[in-house]
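[1] structure, please.
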Amino acid sequence: MKNLIIIGARGFGREVFDLAKNTQAFKDGEYIIKGFLDDKTDALEPYNGYPPILGGVETYEIEKDDVFVCALGTVQPKKHYAQLILDKGGEFINLVDLQANVRSDISHLKGVLIFSFVFVSVDVTLSDFVSIQHFACLGHDAKVGQWSHMSSYSTITGFTVLEEEVMLQTAAKVVPKKTVGKGSMVGAGSLVIKNVKPGESVFGSPARKM
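    Predicted coordinates for the structure are as follows:
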């Protein structure tokens, strides 16, 4: 049995804790939830029913049977803190909610988070450390690059490409065969109808550079 540690104990961390309890792996006893890593040691004080904060990422010493997930919704902090654990030799696992519908293989990946009521269609290519929140939808043959984050109700359609480190905010949508470049951000409720250049932030319907 593995000991799961969640990086981040703020709002998204509590959501990931809930996700971690609703996977087939948890039901099968493959891991228990050991606790959180967070510099804010009082992050959980107003809340009940959560495991302890074990310390900060920088100072935590990995123990036998520890495995990790990263519960940071913003791309660059997620990449930074996950990399600190990777550099220490830490192992990351995937979490897939029992109520998610995933029609593509992710067994070769690490650090992927897929929440309830997500739909991943056939022949979708995901990458390590992608996070997909509730009710997001990924159409056939879509590709999502490493570290990218899809917020709740966001949609990418057939042959859409999200390059590395892309953030789709709540209910953002991308029409078929368009590419959202590395490090870009698509604002909440936006509709992307043409390619987004690397590093751009776009907003609106149709989405325009901010």
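[2] only C-alpha atoms from now on, for both contacts and neighbour counts.
    Will do.
[3] what about the helices in this protein?
    Residue ranges of the helices in the chain, as given by DSSP state H, are 11-20, 24-27, 75-87.
[4] count of neighbours near I193?
    When counting by other CA atoms under 10 Å, one arrives at 17 neighbours for I193.
[5] this one as well, want them side by side:
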Amino acid sequence: MFDLIIVGAGGFGRELFAMLGDVFSSDEYRFKGFLAQEDPRALEKWQIHHPVLAAPEDYEPEPDDRFLLAIGAMNARQATTAAIQSKGGEFISFIHPQAFVASTAEIGAGAVIYPFATVSNSAKLGPNVHLNYYASIGHDCQVGPLCLLAPYATLNGFVTLEDQVYISTHGTVAPGCTMKRNSKLSANSACMRDAAESMFVFGVPGRQVPRMDS
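    Here you go, the predicted structure:
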């Protein structure tokens, strides 16, 4: 029996908690609680009667613990996973049965793939990638660690995202384009050419400016 721990107790964490039973058998997994900065009883107002065990950086993983990443802020995603993994913590994947993942796709450890997301043929996802509702990864895409695709975000074929790239809702990356590390595509925007590291891409076709929040 493994103990599931959700890292993050905001909206993302609450969404993931509501779907645990769709993916994990109660014969193999039991839910232990959340890791977050919030008060230990902060989730009771949402009718979630499970504790916040500790802040992620303070928690000491136990042998049967398995972690699910549920943090949307990109800098916090990286720092939090590093803190837990440095103590031997293991992230596992959540792939909802209503998502489509091609048999030839490769999914890194700790991926979180929501209902109705798509991962097409020969796509490769690195560790701790998150695909929200209806996000779509086209054929032969390469998606680096800790990337996050918001609802309805779309990568066309042969796109490359380096690590910690954020694609906002209804953002689209054109076929064959590369978005470098820590870049971000705005909502309802289209990245039509390669984006350099830490760039913010917005509009149609996408204009690029250095990120001010990185």
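[6] returning to that earlier point: can you say which of the helices of structure 1 is packed in most?
    Counting by mean count of other CA atoms under 10 Å, helix 11-20 has the highest mean neighbour count of these, with a mean of 19.
[7] ok, average deviation of that one from structure 2?
    Superposed on structure 2, helix 11-20 of structure 1 shows a mean distance of 1.6 Å to its aligned residues (mean CA distance after the TM-score superposition for structure 1).
[8] ok, and what's touching that helix?
    Helix 11-20 of structure 1 is contacted by residues I6, I7, F26, I33, A71, L72, G73, L95, V96, D97, F115, S116 when judged by CA atoms under 8 Å, 6 or more residues apart in numbering.
[9] could you dump the helices of structure 1 into a markdown table and include distance to V186 of structure 1?
    Written out in a markdown table, the entries for the helices of structure 1 read as follows (distance: least, CA to CA, whole Å):
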| stretch | distance to V186 of structure 1 |
| --- | --- |
| helix 11-20 | 19 |
| helix 24-27 | 32 |
| helix 75-87 | 13 |
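[10] among these, which is nearest S127 of structure 1?
    Comparing the helices of structure 1 by their distance to S127 of structure 1 (CA to CA), the top pick is helix 75-87, with 13.1 Å.
[11] what's the closest one packed up against?
    strand 66-70 (3 or more CA pairs under 8 Å, 6 or more residues apart in numbering; DSSP states H and E).
[12] where in structure 2 does the strand it packs on fall?
    Under TM-score structural alignment, the match for strand 66-70 of structure 1 in structure 2 covers residues 65-69.
[13] what residues sit buried inside the matching stretch?
    Within stretch 65-69 of structure 2, the residues that qualify as buried by neighbour count (16 or more other CA atoms under 10 Å) are D65, R66, F67, L68, L69.
[14] got the contact list for the residue positioned nearest the centre of structure 1?
    Central residue of structure 1 (CA atoms, centre = their mean): S131, 1.7 Å from the mean position. The contact partners of S131 of structure 1, taken as CA under 8 Å, 6+ apart, are G73, V112, L113, I114, W147, S148, H149, M150.
[15] what residues are up against the equivalent of E200 of structure 1 over in structure 2?
    Residue correspondence to structure 2 (TM-score structural alignment): E200 of structure 1 is matched to M199. By CA under 8 Å, 6+ apart, the residues touching M199 of structure 2 are N182, S183, K184, Q208, V209, P210, R211.
[16] now the closest residue to the fourth one other than its chain neighbours: how far from L131 of structure 2?
    The one in question is Q208 of structure 2. The shortest distance from Q208 of structure 2 to any residue other than its chain neighbours is 4.6 Å, reached at V201 (CA to CA, 6 or more residues apart in numbering). Note on V201 of structure 2: its distance to L131 of structure 2, by CA to CA, to the nearest Å, is 19 Å.
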